[in-house]
Every structure is written in structure tokens, then in C-alpha cells.
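> Okay, sequence plus prediction incoming.
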Amino acid sequence: MVIDILTLFPEMFSPLEYSIIKRARDKDIIKINLYNIRDFTLDKHNRVDDYPYGGGSGMVMMADPIYRAMEHICRDKIKKPRTILMTPGGEKFNQGTAKELAKEEELIFICGHYEGIDERIMTLIDCQVSIGDYVITGGELAAMVVIDSVSRMVPGVLSSKESYEEESFFDGLLEYPQYTRPEIYRDMKVPEVLLSGHHENVNKWRRYQSLKKTYRLRPDLIDYGKLSDKDKKMLLDIENEEQDI
């Protein structure tokens, strides 16, 4: 996958040079290209923003540098890559969106800043994405969140399929509790079932705990229509258990 990023602050993306994303880049599974929007302005002072028409506080990013940057990126491409604008008004990002975007061969991210971007760039945008109902300084941090999540879904990025299929949100539920050595720590013991070596019982325990954790912390994530009959029975037991507490 090729990821092109249009930003005013390329240096902010240094976290993508570490950990899993770095390994994926080293293996050429993920290629990330950073484009400084200031490099595409015709203004001698490299200005990329101006006062908003109609008045108001703050500055607005100009359309022209972004158009020029997009033309540069797409000049030799047969088809324009799917282009994403990171904006508070976009569709809220979730695991389903990550799966969808991971199917693309190339993505372009445009990171907004200041009070917004000239509305005329919307002709370039295929989808608008938000990471939550709050305001941050610019689209850079939000883009990194989306890029990290999407990259994990690209085949070959993680060491095994199970690495992401059993993580929180992959199947709509939170992940079950995890334990490692030592077996007993400060009088807290690892559940016996995890030491039993009985894989069927371990899987059943994990599914139960996943449902229980989701029921307690994020009941809004539970889609009863997608639950199996076994899941529904477990959930009924969990509901009864919670009522008895």
C-alpha cells in the first residue's frame, strides 16, 4: 500500500518511523510519502492561508496549494487514489472503516489546519473522516491514528492473522483479558483455565470474557443480530451474573 500525506508539518509524522509501521516500511509493504503543502504555493513567502471571506477569527487554508500538490501526486497515475480529508465533521472512524480502507492500493490523506480549508477542495475529496467528537490542533495526529489502524490490516504487516483478528473491535467486541508470567503476582493468580492446556475451554473462557468486558464497558458495541446462539446464552449468563452483584 502507498500512503501519500499532504501536510503543513511533515516532521510531525516521525512516529511512523518506529515499531510495526517501520518494519512494514522496511519490507516495502507500506510506503509513506510526505508532501509539504507549502512547497506547492506560488507565494514568495510560502503562505498557505488567508483571512476568511465574510470575516471571522482565524485563518483558512487556501485551495490552490492543495490542488497543486494533488496534481503533482496524481500526474502519472491512471486513476486518482482514494483521497481522505481529516476533519471534525467527517464520518467517525471505526474498525469497519479501517478494513475498508485497507483494501485500497493507495490512499491520500489531507491534513487540515487553522480554522479550516477552502471549501473548494471538496471536489478532490472522496471521504471525510473524524477520529472523535473533540477538537485537536490539526489533522496530523488524526491521520496518524487512521494510518496506524489501517496499516495493521494490510496483509504481511503483522506477523500472523491472529494478531489482529483477536484484538479489540475486530469482531465488534472488546478483547478478552491477557496474562503472562509470573503465574502469581502479589497474590493475584492467573485464571486456572489458561493454565489447563485445554484449548476448547480456553477459547470458550476468552469469548465469555470478551462478551463480559464489552457488556460492562461498551454495551453499545454489542450487535445482537451478529451473535451466535452460544454467544447469546453466554450474554444471558453475564446479565444474570451482573444483576446478582
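Yep, it's here.
> Please make it C-alpha for all contacts and neighbour counts, starting now.
OK.
> hang on, Leu34 in a strand?
Yes - under the criterion used here (DSSP: H, G, I helix; E, B strand; the rest coil), Leu34 sits inside a strand.
> wait, what's in contact with the residue nearest to it when sequence neighbours are not counted?
Ranked by C-alpha to C-alpha, 6 or more residues apart in numbering and with sequence neighbours excluded, the top spatial neighbour of Leu34 is Ile5, at 5.0 Å. Listed by C-alpha atoms under 8 Å, 6 or more residues apart in numbering, the contact set of Ile5 reads 32-35, 108-111.
> need the longest helix for the chain.
For the chain, the longest helix by residue count, based on DSSP state H, is helix 199-217.
> so which of the contacts of Ile5 comes closest to Met61?
Ranked by distance to Met61 (C-alpha to C-alpha), those are led by Cys111 at 10.5 Å.
> And here is the other one:
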Amino acid sequence: MRTPVIAGNWKMYKTVNEALEYFTSFREKGEAEGVETVLCAPFVALPALVEAAKGSRIGIGAQNMHWEEEGAFTGEVGPSMLNAVGVPYVVIGHSERRTYFAETDEAVNKKTQSAISHDLVPIVCVGETLEEKEADRTQEVVREQVVKALAGLSSDEVTQVVLAYEPVWAIGSGKSATAEDAEEVIRFVRKTVADQYDQQVANDIRILYGGSVKPGNIDSFLEQPDIDGALVGGASLDADSFARLVEAAAKRGGEG
């Protein structure tokens, strides 16, 4: 049984004080057994959140990192810096990084390999644009992104990765794929992993859905056999809303 993951991606929202106020409210209602709960916050809030989360079931994640240990990369944050802060998770290859900051599949692969080598859990995002979807290229695009993201990793290393299928057209749009459509693509992602490695690796890796996930539709996604949780944007900015998502996943995890 794969432990479900509910990860919130705050994007460029919340000052340090706002993050701590959120955490205090969220911790009262958002801690649950049977689910991995992750809050991915802006870099400046990470140290305070890691300290606040000590002794809780809530993990803290970064939203990006550079693949190099250190160097002349102005404005970047390296994996050892995340280690030093005590952050266990990092989002890699989010579509906003790919779209607005020209992040390539090759960069995603370097970051994924670097995260694994620094004992970080990479939450690696893949997904097609609206144009690619309308051209019936979803499987082609997603397969290429998955294969390139995981290139060079061993079977054991791949099972440490969390994949997140986020159709670009559904992020922040209020639109979401139907649960059945999301399941179809995520099942295809799992088959892609099996083709590259083996069925056991595919069975073990956790794959999330992301894209306008909210309390009103989370159950429909979690009911799908291949969907292991959600990477949540807008709905993670409100502590009550995000707690309801965690509660739903904990219930599903407990049923397993």
C-alpha cells in the first residue's frame, strides 16, 4: 500500500509571519496519520517553518533548487543549503518553472539526481499544455518528460521520487481534469516507469495529481487506484481548505 501524499505549493505567497500564522492554524486540524503532508513554501519562510514543524507530522518542502552544490549562481539555492535548513522535500520541474524560467527536461533531470544524492525527496512535475492536449500529444509529452526526468537513476533511487502529473491547462485555471482522465494519464505514467525499470518499481513509486484540486473534488481523485494524492496550489493557501484535503487522504490511507 502506497502512503498517500498531500503537498501544498504556496508559490510566491506568504511572508514569514503569514507562514507561521498559517502553520499554527493548520497544525491544529491538519495533522493526520496515514498520509504524508507537505507544505512547500518560499525560501525565506523555510527555516521558520522547519522549526515550527518539529515534533509534528508535517513535512516542509522547497519549491525549487539548483543542481550544483555551490557556485557562482546568483539568486540560486543549492541542495546543501536545503539540507542545512532541515528541509526534506523539494518541488522540481513545476510548469511555471518550465514556462517562465525556461527550465528544460535536462535541468529537471540534473535537479532530480542532485536531490536524491542529497537525501531530499524530489516531487517532480510533468504535464502537457492545452495546445499539446488538443493535438492529442498528452501521452507523448508526458512520457518524454518522465523518461528524461528519471534518466540515470537506479531502481532504488526512482522509488524515492514522487511524481506529480499536473496538466498545465488546469493549473490555476479553475479547470481540472476529470478523475477518470487523470487516472488514465497517471496509469500511463506508471506504465512508462515499468517500461523503463520494472513493474515493482512502477508499483512502488507514488504519483500525484495536481491542477485545481480542492475539497469538493479531492475524493474523486483519491478513489482512483493509481492516484496517490495531490500537489495542491490555490487550495493550499487556506489552512482550513488544505486541512480538509489532508483529512480526505488520511481517510483513504486508513482504508488501505
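Thanks, I have it. This structure is a prediction, so every number in the text was calculated from the model and none was measured.
> Would you pull the TM-score for this pair?
Taking TM-score structural alignment, normalised by the length of structure 1 as the basis, the two superposed chains have a TM-score of 0.27; 122 aligned residues with a C-alpha RMSD of 6.2 Å.
> ok, which stretches of the stretch 151-256 of structure 2 are helices?
Remark: helices of the stretch 151-256 of structure 2, listed N- to C-terminal, are 155-158, 179-196, 199-204, 218-222, 239-255; assignment by DSSP state H, counting those that start in this stretch.
> Quick one: closest of those to Leu46 of structure 2.
Going by C-alpha to C-alpha, the one of the helices of the stretch 151-256 of structure 2 nearest Leu46 of structure 2 is helix 239-255, 17.1 Å.
> mind listing what's buried in that closest one?
Judged by neighbour count using 16 or more other C-alpha atoms under 10 Å, the buried positions of helix 239-255 of structure 2 are 239-253.
> ok, now stretch 134-153 of structure 2?
By 16+ other C-alpha under 10 Å, the buried positions in stretch 134-153 of structure 2 come out as 138-139, 141-143, 145-150, 153.
> With secondary structure and distance to Pro79 of structure 2 added, can I get those residues in CSV?
Formatted as CSV, the buried residues of stretch 134-153 of structure 2 follow (DSSP: H, G, I helix; E, B strand; the rest coil; distance: C-alpha to C-alpha, whole Å):
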residue, secondary structure, distance to Pro79 of structure 2
Thr138, helix, 31
Gln139, helix, 31
Val141, helix, 28
Val142, helix, 26
Arg143, helix, 27
Gln145, helix, 22
Val146, helix, 22
Val147, helix, 23
Lys148, helix, 20
Ala149, helix, 17
Leu150, helix, 18
Leu153, coil, 17
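> Return the member of these nearest to Tyr209 of structure 2.
Using C-alpha to C-alpha as the measure, the one of those that approaches Tyr209 of structure 2 most closely is Val142, at 13.1 Å.
> Quick check, that closest one in contact with Val124.
No - if you go by C-alpha atoms under 8 Å, Val142 of structure 2 and Val124 don't touch, sitting 11.9 Å apart.
> would TSV of the helices of the stretch 151-256 of structure 2 with distance to Ala53 of structure 2 be doable?
Conversion of those to TSV gives the following (distance: least, C-alpha to C-alpha, whole Å):
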stretch	distance to Ala53 of structure 2
helix 155-158	26
helix 179-196	31
helix 199-204	27
helix 218-222	25
helix 239-255	15
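> which stretch among those comes nearest Ile6 of structure 2?
Each of the helices of the stretch 151-256 of structure 2 was scored for nearness to Ile6 of structure 2 using C-alpha to C-alpha, and the closest is helix 239-255 (6.2 Å).
> The closest one packs against which elements?
In this structure, helix 239-255 of structure 2 makes packing contacts with strand 5-9, helix 16-30, helix 218-222, judged by 3 or more C-alpha pairs under 8 Å, 6 or more residues apart in numbering; DSSP states H and E.
> hang on, the earlier thing: what's the closest of the helices of the stretch 151-256 of structure 2 to Glu21 of structure 2?
Distances from Glu21 of structure 2 to each of these were compared using C-alpha to C-alpha; the minimum, 9.6 Å, belongs to helix 239-255.
> Drop anything exposed from the contacts of Ile5 of structure 1.
Neighbour counting with 16+ other C-alpha under 10 Å marks 32, 34-35, 108-111 as buried within those.
> Reformat those as a markdown table; add distance to Ser130 of structure 1.
Conversion of these to a markdown table gives the following (distance: C-alpha to C-alpha, whole Å):
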| residue | distance to Ser130 of structure 1 |
| --- | --- |
| Ile32 | 21 |
| Leu34 | 20 |
| Tyr35 | 21 |
| Ile108 | 15 |
| Phe109 | 12 |
| Ile110 | 12 |
| Cys111 | 11 |
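> from the residues you listed, which is closest to Ala63 of structure 1?
Among these, Ile110 lies closest to Ala63 of structure 1 (C-alpha to C-alpha), at 11.8 Å.
> For the closest one, pull up the helix or strand it's in.
According to DSSP states H and E, Ile110 of structure 1 maps onto strand 106-111.
> which residues touch that strand?
Strand 106-111 of structure 1 is touched from outside by 1-8, 81-87, 101, 138-140, 143, with contacts defined as C-alpha under 8 Å, 6+ apart.
> Now with 6 Å, please.
The set of residues that contact strand 106-111 of structure 1 without belonging to it, under C-alpha atoms under 6 Å, 6 or more residues apart in numbering, is 1-7, 81-86, 139-140.
> any idea which of those is closest to Leu235 of structure 1?
The closest of the contacts of strand 106-111 of structure 1 to Leu235 of structure 1 turns out to be Met86 (C-alpha to C-alpha; 36.9 Å).
> what sits against that closest one?
Going by C-alpha under 6 Å, 6+ apart, Met86 of structure 1 touches 111, 128-130, 139.
> circling back to that earlier point, of the helices of the stretch 151-256 of structure 2, which is nearest Asn17 of structure 2?
helix 239-255 (14.4 Å).
> just the angle between that closest one and strand 5-9, please?
Following axes from the mean of the first three to the mean of the last three C-alpha atoms, to 10 degrees, one obtains 160 degrees for the angle between helix 239-255 of structure 2 and strand 5-9.
> Following the chain onward from the longest helix of structure 1, which element is next?
helix 229-244.
> Buried residues, that following helix. List them.
For helix 229-244 of structure 1, a neighbour-count test (16+ other C-alpha under 10 Å) marks 231, 234-235, 238 as buried.
> Okay, angle between that helix and helix 199-217 too, please.
Following the same axes, to 10 degrees, one obtains 50 degrees for the angle between helix 229-244 of structure 1 and helix 199-217.
> Can you list the buried residues in the lengthiest strand in structure 1?
Taking DSSP state E as the criterion, structure 1 has its longest strand at strand 82-92. Judged by neighbour count (16+ other C-alpha under 10 Å), strand 82-92 of structure 1 contains these buried residues: 82-88, 90.
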